[in-house]
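Undergrad: Got a predicted model here, sequence first, then my questions.
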Amino acid sequence: MNDKVLETLEYGKIKEQLTKFLATDRGNEIVGQLTPSASVDQVNQRLAQTTDGADIVRLKGEIPIPKLTEISPYMKRLRIENASLGGTELAQITKLLRAVQVVSDFFADLQEEDVALKVLPQIVNRLTLLPDVTRRMLSSIDDDGRVLDGASSELRAIRKSISATQGNIRSRMGKFIKGSDAKYLSEPIITVRDGRFVLPIKAEYKQRFGGIIHDQSASGQTLYVEPNTVVEMNNQLRRDQLAERAEVRRILGELTNLIRPHRDDLLANMDLIGQLDFVNAKAKLAHQTGSIEPKVSADNVVKLRQARHPLIPRDKVVANDIEIGDQYHAIIVTGPNTGGKTITIKTVGLLELMAQSGLFITANEGSQIGVFDDIFADIGDEQSIEANLSTFSSHMDNIISILNQVSQNSLVLLDELGAGTDPKEGAALAMAIIDAFHKIGCELIATTHYPELKAFAYNRPGIINASMEFDVDTLQPTYRFLLGIPGQSNALNIVSKLGMSKQIVDQARAFTDTENQDINNMIEELTAQTKRAHDEADELNTQLQQAAKLHSELQDKFTKYENQKDRLTEQAKERANQVVEEAKKQADQIIADLHEKQAKVGQVAVKENELIDAKGALNKLETAPNLTRNKVLKKEKTKHDFHPGDDVLVKSYGQQGTLLRRDKNHTWDVQIGILKMQIEESDLEKAAKNTKEKNQYQTHVSRTRSAGMSPTLDLRGHRYEEAMTEVDRYIDSALLAGYPSVTIIHGKGTGALRKGVTEYLKRNPRVKSFGYSAPNSGGDGSTVVKLK
């Protein structure tokens, strides 16, 4: 694809939109190198990737890819023998290793959920998992590149010694700050000079303190003195710090050697994660802009349904239907300027560039694109000062260049063809140029304001007229594309509307030849008919959409009704079978008693077949199919006939509440004590009238609920909105379960979840206090919440 058309149609701005959704350096590199493809197979492959990404965005939000820095420079350094990477560099590699594991697990979960994907699993299957290396790196390096205590037992011991020594030094020096010697200090603080703990002492009292002077203030009034009592402890601290530094260097070298054999695998993983990041970006852009996957025509038949220019806001852009490549291969768009002709042909060209790059396009479902070997465009003011060319000459220079490169599989877009010269000659030249492109067999869309081209297009097979609609009443263009109708000359109508003298307008009409007047009248009639057809089509389309929406809602409600009906029926059958089972047991007992009495008393024997017949009749009750008059079923239905104000039992919590209002998707707002919660209708049951029975049932359910509820909520991997909803429900459940405190695990990551949890807990009046977990229990990756 030639670079000039990419610049002319502002393809670079589409790539800028993509970069906003990228998380990795490699993804940015892929977008930077992105160009449209002329291969049908490659275009289909690219679009299939975007389709998979769009399905994931719709179902899961996105593929979980963190921000990743390019690791290629680090891998080059690993080729140097004995070269060692720093903590920050190893941290970036660790992030990649963790991302590979997370992405692999994510797609494994999708496979278990039977989410059908076309091509992305092929990329994921090429990822190389390094579980042992990943575990070692995660336990040794944090996200900031700091070597963790768990990297080695020696490092843990050294740091424990450092911490203890620092505590002893501060404790010893704290006596100077709080004791009688505090008056000799410039400030009651402990500070550090040259890596050693010192006190800021007033210069005139230096004789009162033994020790080593390490520094003095700029004024000379303060001396920074290391007291004799802490000199040896400072020495020990220094020795430990040097030992720590040496151990950290050793560990970094060990970790470097650990990943050195996997250089190629890491580079390949980086590239694959970058590709998935690119797919993520394409899918998110499509979701944001309301774009769709186009069909691909190997014959270059373009059919765009309600196509919109992707760089114009949706609330301002006018959508149009555009077709080319089937019954006609050239469209001549005539009419006055400022009507939207240029935007229309730019829309066609830019959507083609996007689709051939594997991006979804801003159009309606059912749209189709071609796969052109090249797209050429001559659009805008091409005046070249450097080449000393006029606008006309510059345009002609571009068109000559296009004619020398174009093929029958190309798309050509020409704006204001033949403009900038004598109208007669310009029109003749425009017709000759159109004929030349038409003979080559390429697809051509050209705009012009020359009226002579209207008849030219009408008389040529494979060429069709088109225009942009203009509202004479408002004197404003509507920017609607009218295929098959040439542009109408509105000059006389416009000046008449503006108040020009009728005598002047009539004289101007008299100067216009009869043929032109007839053509204008015909165009006016065609335009009016087309407008009526468009308006009726729009109205029918609106009605169809409303009908489809209503049908979808009714289908959804019917499905839910069927599911609920079957569930209630099954519950009623189970209850009925329980009753029958009890009756059978009683019948068996009666039969046994009869046999026993018969044996003891010696009465006339009860006929065995009569007993068996009676028992068989009881057995038939268990599988009786007709439950229309079954009292158990009626009772179950009554339990689920809900109305606002009803007292209900929330089965999962074992608590009573009052129904407030019904929400969508079969959920109710329920007031439970001081809490208002959203509860699924299936989890509700009308409260029993007998208080005693009601309390017994509540006690039983509550015991089951609290026993199964975890005191820990893990939000890692959740999206922000989903996580906040989960926190709200969890705190309510914990309060009902009577937990004095719970732990919420949000991870460190970007900090968004941690901040969201903190803001929520501040607002909740039922939270007594909260704070981060202890360092050995997750630190600021989890929050402990105490409840009132």
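TA: Yep, it's here. Owing to the predicted nature of the structure, the values given are computational and were not obtained by experimental measurement.
Undergrad: only C-alpha atoms for contact and neighbour calcs from this point on.
TA: Fine.
Undergrad: Go through the helix or strand that contains residue 351 and flag the buried ones.
TA: Using DSSP states H and E, residue 351 sits in helix 341-356. Buried positions in helix 341-356, judged by neighbour count with 16 or more other Cα atoms under 10 Å: 341-356.
Undergrad: How far off centre is it?
TA: Using Cα atoms, centre = their mean, to the nearest Å, the distance from the centre of helix 341-356 to the centre of the chain it belongs to is 26 Å.
Undergrad: how about stretch 125-137: buried residues?
TA: Residues 127-130, 134, 137 are the ones in stretch 125-137 that count as buried (16+ other Cα under 10 Å).
Undergrad: gap between the two ends of it?
TA: This stretch, stretch 125-137, spans 23 Å end to end (Cα to Cα, to the nearest Å).
Undergrad: Distance from the chain centre to that stretch, please.
TA: Between the centre of stretch 125-137 and the centre of its chain there are 26 Å (Cα atoms, centre = their mean).
Undergrad: likewise stretch 488-498?
TA: Distance, stretch centre to chain centre, for stretch 488-498: 50 Å (Cα atoms, centre = their mean).
Undergrad: May I see the buried residues of it?
TA: Of all the residues in stretch 488-498, those buried under the rule 16+ other Cα under 10 Å are 488-490, 494.
Undergrad: The structure to be compared is supplied as follows:
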Amino acid sequence: MIAQRALRTLEYYKIIDEVAKYCTSSIGKSHMDKLVPSVDFAVVTKLLEEMDEGLNVLRLRGNVPMGGITDIRPHAKRAQIGGMLSPVELMETASTIRASRILRQFLEDVDASEDVQIPHFLEKKEALPILTALEHEINDCIDENGTVLDSASSTLRSIRQQLRQQISRVREKLDSYTRGANASKMLSDTIITIRNDRYVIPVKSEYRSHYGGIIHDQSSSGQTLFIEPSAVVQLNNDIREFKVKEQEEIDRILIMLTAEVEIVAHDIFLLVNILGEMDVILAKARYGQVEKCTMPSINEHGYIRLVKARHPLISPEDAVTNTIEFGKDITSIVITGPNTGGKTVTLKTVGLCTLMAQSGIPIPVLDGSEVAMFESVFADIGDEQSIEQSLSTFSSHMVNIVDILKRYNDRSLILFDELGAGTDPQEGAALAISILDAVHGTGARVMATTHYPELKAYGYNRPGVVNASVEFDIETLSPTYKLLIGVPGRSNAFEISERLGLPNSIISQAQSYTGTDRGEVNSMIASLEDSRRKAEKEAEETEVQLAEARLVKEDLDKKLAQLELKQEQLEQKAKEKAKKIVDDARREADEVISELRKMQANTHLLVKEHELIDAKKRLEAALPMNPVLKKQKKLNELSKELKSGDEVKVLSFGQKGTLLDKLAKSVWSVQIGMIKMKIDEADLEYTKPEKQKQTVSVNAVRGRDTHVKLELDLRGERYEDAIIRTEKYLDDAILANFPRISIIHGKGTGVLRQAIQQLLKSHSRVKSYRFGEGGEGGHGVTIVELK
């Protein structure tokens, strides 16, 4: 257990008071007052993990519902010993149970969201007793203001109803007095008031006999008497009786509810304790958020690494941060230098951060920090002169040091401030060296401050010890409070005196008295300080460059990931598009075969199976091929020189035709169906002539295009293109011997519809035409009967 003296010396309880401000209940504050650093590694690890869970929950959710919690343990204790709880006490009990229920639901929601892992919080949630039944019983009888409700029992409702009726009768009777003809004359005021829990009226003293009854009070002047008229005495007595009955029924209800509390008293003790623990955990987390603290890792090897640490009781705006590391190869640090430089603050920072971490409190350091687990922490800091014991400053320090030397071990952290001070400098320095040798030799972790020059070389000839100092700015004549590990402190007396105007002759003479060795040591220290500053500057520049490189790398990684994702999306899209094209082509082929089979069945004519298979093969040949092969094939076809009789495709119309004659250098006469047109060669594409097909002995497939559909869709087509496609389609349908076809032209403005029907009207093979029926497309479709 950590000694109380060290806790007081390092101002641990001030930290506890700061953290306690973030508790939301008296229970949490009570738990916080009892919080002391643990020396059990497993316990400390759990405390830090719980606090870190609290930090994560606050970071993600902003707050945790902990309102409405009261320390109801005294209420449960009173119920156990046979006392009757008041309505307010019962209301507080229900409120606390409700708060635990809300907290339980909140933690379940956090766990379900999977935003953060909270195993310790869930463990406490499972341990919370469920007392919802008691909460509902209390809420059914008592409202949030601590008033027993009429609905608490049918008897209470009946009594209160009669009581209200009786009060109404009394007021009506007294109102007749205040509204009477002589009221303004005999009454001091026309109001009804209450004295001694009875309804009365204010009567002027000279008219007291007019009303009779009982005098309950009088004004300070004696001019007004508060009289209960004889006519309402019995009515007031009845009210009194009803109130007595009301109170008896209320007491019965309270006794019944108290008995319910007594049954679950032990669960209430457990519930309150768990809520207090969670309040403390969240208070630590809120403190960490506000003070910009982090959770350190913890070890059992005595290793301390505090990154950019500051004293917890100094505001972040005023504090100077230092990185402190020791405990592996270096187990002792000796800080030398002048007073008021920040040596003591450094000691307290290390000690206080250690105590806070062992209490599960986040510490004011940056991420990557680590603290050691110590069985004991000792601190000899400050002027502890005891007048009562007639002890000098030196004696007081020495008494404390003697006690430390009796109790420390290799798992102790020892902090000495101004070791050996308060006595002869030579003897004090010798004692300081001897004490440091004693504790350092046992493996304890030691930090000591001193202003003795003899200790400046202490760390150079002892393994595991390093010298340090706090920086002093000669230009401003003030300390910077920065800790310099590996650089001993040097005296700045001569430099300061010179800047303050002390004559150079006096300074030179003083320097001659100090000796050569002292001057060489100071020169060496000055050289070390210069080297350190240079190294720090280079480290800062390197850190900036490294940060820039990290940003560039992150940006490149992000862009690469986006590029890979886009590539995957494009590949997937291309695959889906290709699959759709293939599926559509195969589906159309299957439809053609199906239509041929139906025609065979309907016409009772024979269509040979090999002809059907050949038709499907021709359709499959139209399926999309590999883009590379398709491109190569197209290049081969384009390279062929066009000549009369070649079959070509007119690209702008999308129609096939036959070359007749070359009219000019790049203009051909092309036969498209029954129309001859002049087409530029750039608009023509050579198509491989189809093999001559044998005529099938079925009228339904006698044409050259056996895959002609029974409908033509012209929606979205230009006027000229639509006319050309309609003429071509009529030819194909006639060759296929279709008796009826459908032309889909849409409704639109009607121009295309009129043009199509005009064409049909003049066509020799059109028997008749009409608009489609309701199920055929209406006026957007023309049904054509062919001859």
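TA: Good, I have the coordinates. Please read these numbers as outputs of a predicted model, since none were measured by experiment.
Undergrad: Which residue ranges of the stretch 401-550 of the second structure form helices?
TA: When assigned using DSSP state H, counting those that start in this stretch, the helices of the stretch 401-550 of the second structure occupy the ranges 425-440, 493-499, 504-514, 516-603.
Undergrad: Now do the contacts for residue 369 of the second structure.
TA: The neighbours of residue 369 of the second structure, taking Cα atoms under 8 Å, 6 or more residues apart in numbering as the test, are 296-297, 304-307.
Undergrad: Greatest separation within those residues: which pair is it?
TA: 297 and 307 (12.0 Å; Cα to Cα).
Undergrad: Need the residues touching each of those two.
TA: 368-369.
Undergrad: Provide the aligned range in the first structure for the helix or strand hosting residue 631 of the second structure.
TA: When elements are assigned from DSSP H and E, residue 631 of the second structure belongs to helix 627-638. Counting by TM-score structural alignment, helix 627-638 of the second structure lines up with no residues of the first structure.
Undergrad: elements contacting that helix?
TA: Judged by 3 or more Cα pairs under 8 Å, 6 or more residues apart in numbering; DSSP states H and E, the packing partners of helix 627-638 of the second structure are strand 684-686.
Undergrad: buried residues in the strand it packs on?
TA: Taking 16+ other Cα under 10 Å as the neighbour-count basis, strand 684-686 of the second structure is seen to contain the buried residues 684-686.
Undergrad: With respect to residue 288 of the second structure, which of those residues is nearest?
TA: Using Cα to Cα, those come closest to residue 288 of the second structure at residue 685, 77.5 Å.
Undergrad: Please report how far that closest one lies from residue 320 of the second structure.
TA: The span separating residue 685 of the second structure from residue 320 of the second structure equals 83 Å under the rule Cα to Cα.
Undergrad: now residue 580 of the second structure
TA: 68 Å.
Undergrad: Residue 187 of the second structure now?
TA: Relative to residue 320 of the second structure, residue 187 of the second structure is positioned 78 Å away (Cα to Cα).
Undergrad: Looking at the two now, which is surrounded by more residues?
TA: Taking residue 187 of the second structure and residue 320 together and counting by other Cα atoms under 10 Å, residue 187 has the greater number of neighbours (21 against 17).
Undergrad: who touches that one in this structure?
TA: With contact taken as Cα under 8 Å, 6+ apart, residue 187 of the second structure is in contact with 178, 201-204.
Undergrad: what about 10 Å?
TA: Residue 187 of the second structure makes contact with 177-178, 201-205, 207-208, 224-226, according to Cα atoms under 10 Å, 6 or more residues apart in numbering.
Undergrad: That one: what's its closest spatial neighbour, skipping adjacent residues?
TA: Excluding the flanking residues, the one nearest residue 187 of the second structure by Cα to Cα, 6 or more residues apart in numbering is residue 203, at 4.4 Å.
Undergrad: list the contacts for the one you found?
TA: For residue 203 of the second structure, the residues meeting the contact criterion (Cα under 10 Å, 6+ apart) are 183, 185-190, 209-211, 215, 218, 223-228.
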